[in-house]
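**Student:** How does the following fold in three dimensions:
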Amino acid sequence: MSTSQMPQPERPTDAPPAHVPPTDTPRREAPADAQPRGKLPLSPLLALATAAFMAILTEALPAGVLPEMARGLSVGESAAGQTLTVYAIATGLTALPVTAATAAWRRKRLVLAAVVTFAVANAVTALSSDYLLTMVFRAAAGVAAAVVWAELVGYARRLAPARLVGRAIAITMAGVPLALSLGIPLGTLLGGLLGWRATFALVAAVSLGLAGWIAVSVPDHPGRRREAGEPLLGALRLPGVVPVLFVTASYVLAHNVLYTYVAAFLEARGMGGARDTVLLVLGVASVVSIAVTGALVDRRLRALTIASAAVFLVAAALLTAPGGGAALVYPAVVLWGLGWGAVSTLLQTAVAQAGGDRAQPLLVTTWNSFMAVGGAAGGVLLDAAGPGSFPWTVLALLVPVLLVVVGARTHGFPAARAREQ
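**Tutor:** You can find the predicted model right below:
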């Protein structure tokens, strides 16, 4: 998901049986092993939120230390920016096959393997001076992220009572804006104080600590055997899934075009020295957004999604103003954060309503594929048209997002949905 992010989704451990026709409407009930009472189990949910935090931090940290990382690897900034792209490509391309290949694994074992992979990949990044070796381990971390995103929503649904499923998803997804608000700015600051290599080493150490927390706190669940002939893309036939995936693709592409090369954009506005402050403002606004979303998503999914697209669109419009300095950039970044912070929870919830667990790997694939496209497209735009082209690109992408959300009134982003029992 991918930051870039958000990126993200869940493995179909409790998906409907293979004999259910793919055109059936997915059940709205929570999984059978959901918590029967109204209390949310905070420790496992927060551990999973931290896994989301580490997935985003591992992915997006290069954006905060891009000039320094480029010098350390003896490549240009566009090439260094592809360390984000290869991560997202690996996540997007492997989400479906990894989902199928690990279907029978115990769920906690799978999540622990992913978190340990984050630790190893970040440690190698901290030590390596070889660009290709760094890219290989960034790709490995991207595969681990595919696992994490595929598990989060399913775990949240199993741990929560039916009426609080949206809130549980919001808690697990809180790691995304927290990575933006705390992790990336702190990483940028530490990169300046200690060096970018020490920062990646610290992220590796935190990942190992997280593995211990998950081992102690998160309950285990069995995998399932994937039935022969069960289509990986069958969820595309369910009403509402395609509109959600379209919105995911366009929104994530818009965000990543701007976010990956935010350092270059700020430099062009004479704000290169304010990079860490701008990222902090973006993250804090995202935290506010996800707090509001967590409280309202179970009742106001459609309205919140429309608002998310609208405020990001206004932010892009502000950034198109020629010569606009801090007086325009900071309000725009606040609006950007308010829109972006909500989007992972909103789209995870929307795809779960439309397609159940079967649609989660499709969301992972779409999210991360278009994060990769955003990083690559941003590099092309940076070289060909300069950073001033970024907000215009965001505008062009968000207008159809808003139109699709408004139009998907019956399926995808419905005006009303059945109250969960």
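**Student:** drop to CA atoms for contacts and neighbour counts, all remaining ones
**Tutor:** Fine.
**Student:** who's in contact with W196?
**Tutor:** 65, 68-69, 126, 190 (C-alpha atoms under 8 Å, 6 or more residues apart in numbering).
**Student:** Just among the residues you listed, which is most surrounded?
**Tutor:** The most neighbours of any of the contacts of W196, using other C-alpha atoms under 10 Å, belong to V65, which has 26 neighbours.
**Student:** Identify the residue spatially nearest to it, adjacent ones excluded.
**Tutor:** Nearest non-adjacent residue to V65, counting by C-alpha to C-alpha, 6 or more residues apart in numbering: T188, 5.7 Å away.
**Student:** got it, and A198?
**Tutor:** A126 (6.5 Å).
**Student:** Does the one you found belong to a helix, a strand or coil?
**Tutor:** Here A126 is recorded as helix under DSSP: H, G, I helix; E, B strand; the rest coil.
**Student:** how about it, what does it touch?
**Tutor:** By C-alpha under 8 Å, 6+ apart, the contact list for A126 reads 196-201.
**Student:** From those residues, pick the one nearest G166.
**Tutor:** F200 (32.8 Å; C-alpha to C-alpha).
**Student:** What is the burial count for that closest one?
**Tutor:** 26.
**Student:** Look up how far V262 lies from it.
**Tutor:** Remark: distance between F200 and V262 (C-alpha to C-alpha, to the nearest Å) = 20 Å.
**Student:** Over to P161?
**Tutor:** Distance, P161 to V262, by C-alpha to C-alpha: 40 Å.
**Student:** ok, the two, which is more surrounded?
**Tutor:** A side-by-side neighbour count of P161 and V262, using other C-alpha under 10 Å, places P161 first with 25 against 22.
**Student:** Helix, strand or coil: sort out the closest residue to that one other than its chain neighbours for me.
**Tutor:** In space, and not counting its chain neighbours, P161 is closest to Q35: 4.9 Å by C-alpha to C-alpha, 6+ apart. Three-state assignment for Q35 (three-state DSSP): coil.
**Student:** Go ahead and confirm Q35 touches A156.
**Tutor:** No - proximity of Q35 to A156 does not meet the contact threshold set by C-alpha atoms under 8 Å, at 10.1 Å.
**Student:** Here is the second sequence; please produce its structure so I can put it next to the first one:
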Amino acid sequence: MTMTSPTPPATRSHEALPVPALTVMACTGFIVIMTETLPAGLLPHLADGLGVSEGGAGQLVSAYAIGTVLAAIPAILLTRGARRKPLLLAGLLGFLVANTVTALSPSLPVALGARFVAGAFSGLLWGMLAGYARRIAAPQHAGRALAIAMTGTPVALSVGTPLGAWLGSALGWRWAFVAMSLLTAAVLVFARLLVPDVAGQRAQTRAPLIRVLGIPGVATILVTVFVWMLAHNLLYTYIAPYLRQARLGLRPDLALVVFGAAALGGIWITGVFIDRALRRLTLVSVALFAVSGVVFLGARGSTVAGVLAIVLWGIAFGGAATHLQTAMGEAAGENGDVANALLTTSFNLAIFAGGALGAVIVDGAGASVLPAVMIALALIALVTVGCGRRAAFPAGR
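**Tutor:** Alright, predicted model coming up:
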């Protein structure tokens, strides 16, 4: 059995990208990320509505992340032989139910349970969505198809979360989750109508988890994911105290809108080049990430420099998920869904670590030193990508 077999054949042999289906997948990603981040913008309202402290309400974010970490790998291992479209519909239905239960929750324990379930379905969707998007497009456009499918993430971060916070403030936090349920129901209908089905992984090609970890390039990509996303989440999670201590004259919500818009630019650049320059694109993105950290360090008191740093940060981060998932899909071949479940787990562990390490830094040395840590981690990621020349991020791709 060959562990580095090529990506499974696409179900469509013609040149055109299946844009309607990929748009539905982008909307699915939007729902996943929006559901994850929505409580962050509604903490005071959630605390008042559920009769708990803001710290207690913040556990709604943690419950979601724990569900993702615990469910991603088992869910993909159990379903990798199943057809993809029923899994996509089941995942969306899970989000519909979980968000509806959250909206109707009478107490914090019920809401935590619903959030845990939503996180579990997130693990399922993120584990299979990348491979699914690549397989419904012609092989020569697989990277571009993934770039389109991933646009939901920056849109959710830049537009969705602020919009959800506004809706929760205007109508009440429960209506924000109701709106998520309605959106999920609409995407579920379009997924049923527009997204083609593909088969699951063939039984004879299914490698055990430990062998997937041993596929050349997989471990290198997982290290890159953790270090790079840790660098990102340190600043993203604590952007408010950083902006305040650096005296940049920017509101956090405005800064995140600028970041999200720049991230969309990064996604577009990725879509143009990823099918012929994966290694160079990844190296440039990680290097630009380090450069943005340098600009952040020197931006103290300068709004213009701060905006420039945020733009560079957003461009560098925008295509990151596509770079890493494309690299993982090509390294793992037919075991790409399991490998992407490992990637999802590594990503969410980086979110955990970013919150914990960031709290220590902010409470100790202060948020103004976060860019220095970001630079150090980005340089480690850059070296890791550089060392992955043979299998993880192969030269000549």
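**Student:** Can you pull the TM-score for these?
**Tutor:** After superposition, the two chains reach a TM-score of 0.90 (TM-score structural alignment, normalised by the length of the second structure), with 394 aligned residues with a C-alpha RMSD of 2.6 Å.
**Student:** so N233 of the second structure touches G355, yeah?
**Tutor:** Yes - between N233 of the second structure and G355 there is a contact under C-alpha under 8 Å: 7.3 Å.
**Student:** So these two - more neighbours on which side?
**Tutor:** Taking other C-alpha under 10 Å, N233 of the second structure and G355 do not tie; N233 has more neighbours (21 against 18).
**Student:** Does the more buried one lie in a helix or a strand, and which?
**Tutor:** Per DSSP states H and E, N233 of the second structure falls inside helix 218-237.
**Student:** which parts of the helix or strand just after that helix are buried?
**Tutor:** Going down the chain from helix 218-237 of the second structure, the next helix or strand is helix 239-246, by DSSP H and E. Residues 239-244, 246 are the ones in helix 239-246 of the second structure that count as buried (16 or more other C-alpha atoms under 10 Å).
**Student:** Count residues in the vicinity of the alignment partner in the first structure of A65 of the second structure, would you?
**Tutor:** Using TM-score structural alignment as the criterion, A65 of the second structure maps onto A88 of the first structure. Neighbour count of A88 of the first structure, defined by other C-alpha under 10 Å: 37.
**Student:** Measure the mean distance from whichever strand or helix holds A88 of the first structure to the second structure post-superposition.
**Tutor:** According to DSSP H and E, A88 of the first structure maps onto helix 77-101. Once the two are superposed, helix 77-101 of the first structure sits an average of 2.6 Å from its aligned residues in the second structure (mean C-alpha distance after the TM-score superposition for the first structure).
**Student:** what about the helices in the stretch 251-397 of the second structure?
**Tutor:** Secondary structure of the stretch 251-397 of the second structure by DSSP state H, counting those that start in this stretch: the helices cover 252-273, 278-298, 303-318, 320-332, 336-363, 370-387.
**Student:** Can you check which part of the first structure the third one sits on?
**Tutor:** Alignment note (TM-score structural alignment): helix 303-318 of the second structure is matched to residues 326-341 of the first structure.
**Student:** which one in the second structure is aligned with the residue nearest to V65 of the first structure?
**Tutor:** In the second structure, the residue paired with T188 of the first structure is A165, using TM-score structural alignment.
**Student:** can you check V244 of the first structure too?
**Tutor:** Match for V244 of the first structure (TM-score structural alignment): I221.
**Student:** what's the neighbour count on that match?
**Tutor:** 25.
**Student:** Now do the contacts for the residue lying closest to it once chain neighbours are set aside.
**Tutor:** Using C-alpha to C-alpha, 6+ apart and skipping the chain neighbours, the partner closest in space to I221 of the second structure is A392 (6.0 Å). By C-alpha under 8 Å, 6+ apart, the residues touching A392 of the second structure are 216-218, 220-221, 327-328, 331, 385.
**Student:** and if we set it to 10 Å?
**Tutor:** A392 of the second structure sits next to 215-222, 224, 279, 324, 327-328, 330-332, 384-386 when contact means C-alpha atoms under 10 Å, 6 or more residues apart in numbering.
**Student:** Now check S217 of the first structure against the second structure: what is it aligned to?
**Tutor:** S217 of the first structure maps onto L194 in the second structure, by TM-score structural alignment.
**Student:** Skipping its backbone neighbours, what lies nearest its match in space?
**Tutor:** Closest to L194 of the second structure by C-alpha to C-alpha, 6+ apart is A21, at 5.4 Å.
**Student:** Of Q35 and A156 of the first structure, give the one with the bigger neighbour count.
**Tutor:** The neighbour count for Q35 of the first structure versus A156, taken as other C-alpha under 10 Å, is higher for A156 (29 against 18).
**Student:** Pretty sure the more buried one sits against P219.
**Tutor:** No - using C-alpha atoms under 10 Å, A156 of the first structure makes no contact with P219, being 11.3 Å away.
**Student:** Need the residues touching each of these two.
**Tutor:** When C-alpha under 10 Å, 6+ apart defines a contact, the residues bordering A156 of the first structure and P219 alike are P44.
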